[in-house]
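Q: Sequence first, predicted coordinates after that:
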Amino acid sequence: MTDDRTKPEFDAPDGPAPAELVIRDLILGDGAEAQPGDTVTVHYAGVEYDSGEEFDSSWGRGESIRFPLRGLIQGWQDGIPGMKAGGRRELVIPPHLAYGPAGGHFLGGKTLIFIIDLIQVG
């Protein structure tokens, strides 16, 4: 898959933030399937659940990013395996699977929404 897909639009969430990880496939991929601990190449954007404010986007930097899943927040480690290259997935990640309680990281205590395009596994 190429990384020429356009940056996703986020829909405003309904209701209170979920207490557990929510995984929703927006586009099903047909490439290699990501496994726990794999290295992946992705494009992604993240917004805060409550405010809808974007806090990070690889599209904003103009390039995809490659990294091992082991080094990421738990919500990504749990939410990307099973996804296939070419797919687009939305993850809604509660604080305990993201950056923990308020006070440490600037995103601590916040539920986060990511839309991730899986470009390549390995």
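A: Structure received.

Q: For the rest of this, base every contact and every neighbour count on C-alpha atoms.
A: Fine.

Q: From start to finish, how long is stretch 105-122 in a straight line?
A: One end of stretch 105-122 to the other measures 29 Å (CA to CA, to the nearest Å).

Q: A further structure is provided below for comparison with the first:
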Amino acid sequence: MNLPKLPDPDKSGFFYQVTSPGTGNNFKNPDSVLYNLTVKSLSTGAAYLQSPLLSNLGTFVGYTDQFYNSSLVTTSNPQGFYSIPAIRTALLALKPGGVARILLPSYLAFGRNGAGNIPSNEIVDLIVTTYPYQKQALLDDNRITTFLTSKGLTATKDPSGIYYIVNTLGTGEAVNGIGSTVNVKYTGRTLDGAVFDSSADGLSLTLSGLVSGWQIMIPKFKVGTKFRMILPSAYAYGRSGFNTISPNTSLDFDIEIVSVTN
């Protein structure tokens, strides 16, 4: 394999290559970085991990030597955190939008125990892809506007950053606020169209117990309204995610307000 590498004056034991430098200034430890990871076997090319394309990892550069993935939770590592300082080293050589490839010996990766579907003593080939945005809200907005354009949809942007489309404007009782309980029919999807939750028959929900995007948008409308809203991740499940929803994922909802108890 002919892989040009940057010098390793610290004798770190791993090799990395900046395959695309990005633009602007190099990342520094206090900077925010939004990025994705791909982990493959160096010997076979088998893919072990791939960040979901419609979400991303995000933290301060100085914290990126701690690597987490829920699929890597094991009895020997129940928290699913692994120390891989090579990620931070490579990021410090990049600018926003840059990409780096890292070749990691097993003792600097997942060791003799392996993790998830990564075997024991596996040398891994890791790709770090950063986004040109350093704020999650900007990346989410780009994803949402790209989604709307691809679907030929025209939406209104709320001051919060939430996009919405009113299909039927209701004339019934108003929703007073987040203390209200609403009966709604809804479908929730990720931006690739995958449905993660729905209620065709109607479900009663108290707004105060829901994600903030619902708390912001539902009180803007009256009973009988049917609308669609696309939530930036901060107004959905944020950096933590929830069940099958990955961290930093924007969500797409169809909602009908059936009734309200204020």
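A: Yep, that arrived. As the structure is a prediction and not an experimental result, all values here were calculated from the model.

Q: need the helices for structure 1, in chain order.
A: Along structure 1, counting by DSSP state H, helices occupy 58-61, 74-79.

Q: State the span of structure 2 onto which the last one is aligned.
A: Residues 212-217 of structure 2 are where helix 74-79 of structure 1 lands when matched by TM-score structural alignment.

Q: re earlier: among the helices of structure 1, which comes closest to residue 38 of structure 1?
A: For the helices of structure 1, the distance to residue 38 of structure 1 is smallest for helix 74-79, at 9.5 Å, taking CA to CA.

Q: what helices or strands is the closest one leaning on?
A: Judged by 3 or more CA pairs under 8 Å, 6 or more residues apart in numbering; DSSP states H and E, helix 74-79 of structure 1 is in contact with strand 88-93.

Q: what's the burial count for the equivalent of residue 44 of structure 1 over in structure 2?
A: Using TM-score structural alignment as the criterion, the counterpart of residue 44 of structure 1 in structure 2 is residue 186. Residue 186 of structure 2 has 20 neighbouring residues, counting by other CA atoms under 10 Å.

Q: try residue 32 of structure 1
A: Around residue 32 of structure 1 there are 16 residues (other CA under 10 Å).

Q: next one: residue 61 of structure 1
A: Residue 61 of structure 1, neighbours per other CA under 10 Å, totals 9.

Q: Then residue 166 of structure 2?
A: Residue 166 of structure 2 - counted by other CA under 10 Å - has 16 other residues nearby.

Q: Thought residue 222 was touching it, still the case?
A: No: using CA atoms under 8 Å as the test, residue 166 of structure 2 is too far from residue 222 to be in contact (11.7 Å).

Q: Could I get the contacting residues of residue 89 of structure 1?
A: 23, 24, 25, 26, 27, 83, 115, 116, 117 (CA atoms under 8 Å, 6 or more residues apart in numbering).

Q: Recalculate using a threshold of 6 Å.
A: Taking CA atoms under 6 Å, 6 or more residues apart in numbering as the contact definition, residue 89 of structure 1 lies against 24, 25, 26, 115, 116.
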